[in-house]
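Q: Would you be able to build a 3D model of this:
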Amino acid sequence: MVRDLLKSAAYVTLDDDAARRSLEEDPCNQLKALSDQAKDSALPVVIDEVQRLPELTFALKRIVDQDNRRGHFVLTGSADIFTSGKAYDSLAGRVTTLTLRPFSTAEIYRAAPCRILDAVAADPKNPLPLLPKPRSYDRPEIIDLVVRGGFPEMRQLPDRDRMGRSSNYVDSIIERDVVATASHFPTPKR
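A: Got it, this is the predicted structure:
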């Protein structure tokens, strides 16, 4: 999605073995070269699937501390490297995190935003007439929304495929997160 929506000076995916190996061998100089390439364009360097090389955080910290342009790097991935315990640095004060959630019902139906705060600001005593009329749903629509969920790639799958994918997703989250969380706690003595 970032590659499609965000113009960038450089796009590197760590799913590419050669790119990952290059960054593993010399992270600071490789990132610095990408950063220097991006400097003239004022566009960010996008590093996708960054969780595959969490050690990059230390090199990123060094580069950002030397050149603290906003939006210098955009890091994307399917897992949060900062909760894995493997990142060398938290990049505290140097990073903003954006978590993409599954589609909301309004997004699924391509409804305009509610803008409740704008309505209250425009007429604090009576904002309701300024808000869009809520959509009504019948029982089958509600059941379909709940069963299909909000993950874009899963919404279009046939029921059996979607159920299998959902089950695998839940299993992988539980297995990964439980192991990661458990590793932060001491083993109880018997």
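
Q: all contacts plus neighbour counts: C-alpha atoms, from now on.
A: Noted.

Q: In three-state terms, label the one residue sitting closest to the centre of the chain for me.
A: The residue lying closest to the centre of the chain (Cα atoms, centre = their mean) is T99, at 4.3 Å. Following DSSP: H, G, I helix; E, B strand; the rest coil, T99 is assigned to coil.

Q: And stretch 84-95, how far out from the chain middle?
A: Centre-to-centre, stretch 84-95 and its host chain are 15 Å apart (Cα atoms, centre = their mean, to the nearest Å).

Q: Now do the buried residues in it.
A: For stretch 84-95, a neighbour-count test (16 or more other Cα atoms under 10 Å) marks 84, 87, 89-91 as buried.

Q: Tabulate the residues you listed in TSV, adding columns for secondary structure.
A: Putting those into TSV (three-state DSSP) gives the following:
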residue	secondary structure
S84	coil
A87	coil
D89	coil
S90	coil
L91	coil
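
Q: out of those residues, who's nearest V64?
A: V64 has its nearest neighbour among the buried residues of stretch 84-95 in L91, at 9.4 Å by Cα to Cα.

Q: For whichever helix in the chain runs longest, buried residues please.
A: In the chain, assigned by DSSP state H, the helix with the most residues is helix 159-182. Buried residues in helix 159-182, counted by 16+ other Cα under 10 Å: 162, 166.

Q: and for comparison, fold this next one:
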Amino acid sequence: MCGSVGRMSTPRDLIPRQAEHLVSDSLEDTRVVLINGARQAGKSTLTRLITGSRPDAIIRLLDDRATLQAARDDPVGFVEHDALMVIDEIQLVPELLRSIKVAVDLDPTPGRFLLTGSSRILALRTLPDALPGRMEVIELWPFSQGELHDGADRFIDAAFAHGPALKHTSALRKRDYLERAVVGGFPEAVRRNSRRRSAFFNSYLSTLIERDVLELASIERHGELLKLVALLAGRAGGLLVPGTLAGASGIPRTTLVRYLELLSSVFLIKTIPAWSSGLTQRAVATGKLAFVDTGIACHLIGQDANRLADPDGAAGPMLENFAVMELARQLTWSEQQGRMYHYRTKDKLEVDAVIETPDGRVIGVEVKAGATVRTDDLAGLRNLARLLGDRFVAGYVLYTGAQTLSFGDRIRALPMEALWHLAP
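A: Presented below is the predicted three-dimensional model:
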């Protein structure tokens, strides 16, 4: 490709993404498609995969200074094109959305624009128009384990299709899962060794705070926000209580809530909402904290696989974060639609992930770092099964052991690897 406008070559060794067919399908019936996700998650590479079969597509990269200036100077002329136009990092010039709206209103042909963004476009302060009814948003996450290791990535579909009949045997052990958690899923981190990966994470976090967050809000005290990010990493998998975090960080509660919203908007953290069936008043309504990429969380707490495996290491919360975010990734492409929650009662019975379909069916997933499963590990799932009755499809304990184990009615223990290898 010459400069910032033209064709992108498509290397044969690009890892296929699960989102590719979602984007391709959307372009068939939607005027504007937005690939939204974390910086460095592979959005630009995905557009190469999509446009490889579209020789008339044109690609404009707003990271290029001259292209950025052209977009600002003449947004109407910038978006003129008869075929598919890809605009990378649209959040850098959000006023282009107004010109795109006019263009697709005049010509409603599907597949006019493919946009990418590394912050939640709808949260931008200067957003002129959200293109209601004209734009479909597809989230792109860092690599899933299935994408990295040639797995089916269909555990959710398999669970709702087969319930407690799921079985899997794995050769992976706890150390293998910890190594994968430490690496995470960012393409640049995956290809680097440990020392160079650490340098990438440092650069990534610095850019995220000093550039991406500033696109959303004016932040004067960057150091305060970086301190909060480190504090949050140590609480991954825990309840997200702003008052408690404000006390621990010294940041006023109102400011802290704003910071949390910003960190979510740039895809660093995710809140897993609390689940309640409405049948009980014993459920805790507070959301849980997760990091979009477990590799970054491990980097922030300063623990490699060896340190995580120590008796006082953070293997438990990091592997929980790892598994829960694999489920979150799958929900963006699974055939079975559903939403993910966590469940915790005031008596401290809990289930790490509760996935509920629109028709009310539920699966529960509990994550354990150990290679054995104890009776206490099943308490939350059994409580959920009693509460829901026939709506409860199955409960699974994902652990670091090798075999599938049955624990009675609709409760099974599965190797964590089942997450990315099982399919309906």
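
Q: To which residue of structure 2 is the residue nearest to the centre of structure 1 aligned?
A: In structure 2, the residue matched to T99 of structure 1 (TM-score structural alignment) is E139.

Q: A59 of structure 1 now?
A: Counting by TM-score structural alignment, A59 of structure 1 lines up with S99 in structure 2.

Q: is it true that that match touches P75?
A: Yes: judged on Cα atoms under 8 Å, S99 of structure 2 makes contact with P75 at a distance of 6.2 Å.

Q: Identify the residue spatially nearest to the match of T99 of structure 1, adjacent ones excluded.
A: N36 (4.8 Å; Cα to Cα, 6 or more residues apart in numbering).

Q: and what of R148 of structure 1?
A: R155 (5.3 Å).

Q: how about that neighbour, what's its match in structure 2?
A: R155 of structure 1 maps onto V190 in structure 2, by TM-score structural alignment.

Q: Looks like that match contacts G184 (just checking).
A: Yes: counting by Cα under 8 Å, G184 is a contact partner of V190 of structure 2 at 7.0 Å.

Q: For these two, indicate the residue with more neighbours.
A: Neighbours around V190 of structure 2 and G184, counted as other Cα atoms under 10 Å, are more numerous at G184. The numbers are 24 against 17.

Q: Name the nearest residue to the more buried one, sequence neighbours excluded.
A: Per Cα to Cα, 6+ apart, closest to G184 of structure 2 is G295, 4.0 Å.

Q: Okay, A246 of structure 2 and L260 of structure 2: tell me how far apart.
A: Going from A246 of structure 2 to L260 of structure 2 by Cα to Cα, to the nearest Å gives 11 Å.

Q: and if you look at A394 of structure 2?
A: A394 of structure 2 is 33 Å from L260 of structure 2, by Cα to Cα.

Q: Who has more neighbours out of the two?
A: The residue with more neighbours, out of A394 of structure 2 and L260, is A394; 26 against 20, by other Cα under 10 Å.

Q: The more buried one maps to what in structure 1?
A: When structure 1 is aligned by TM-score structural alignment, no residue sits opposite A394 of structure 2.

Q: A394 of structure 2 contacts I355, correct?
A: No: using Cα under 8 Å, A394 of structure 2 is not in contact with I355; the gap is 10.6 Å.
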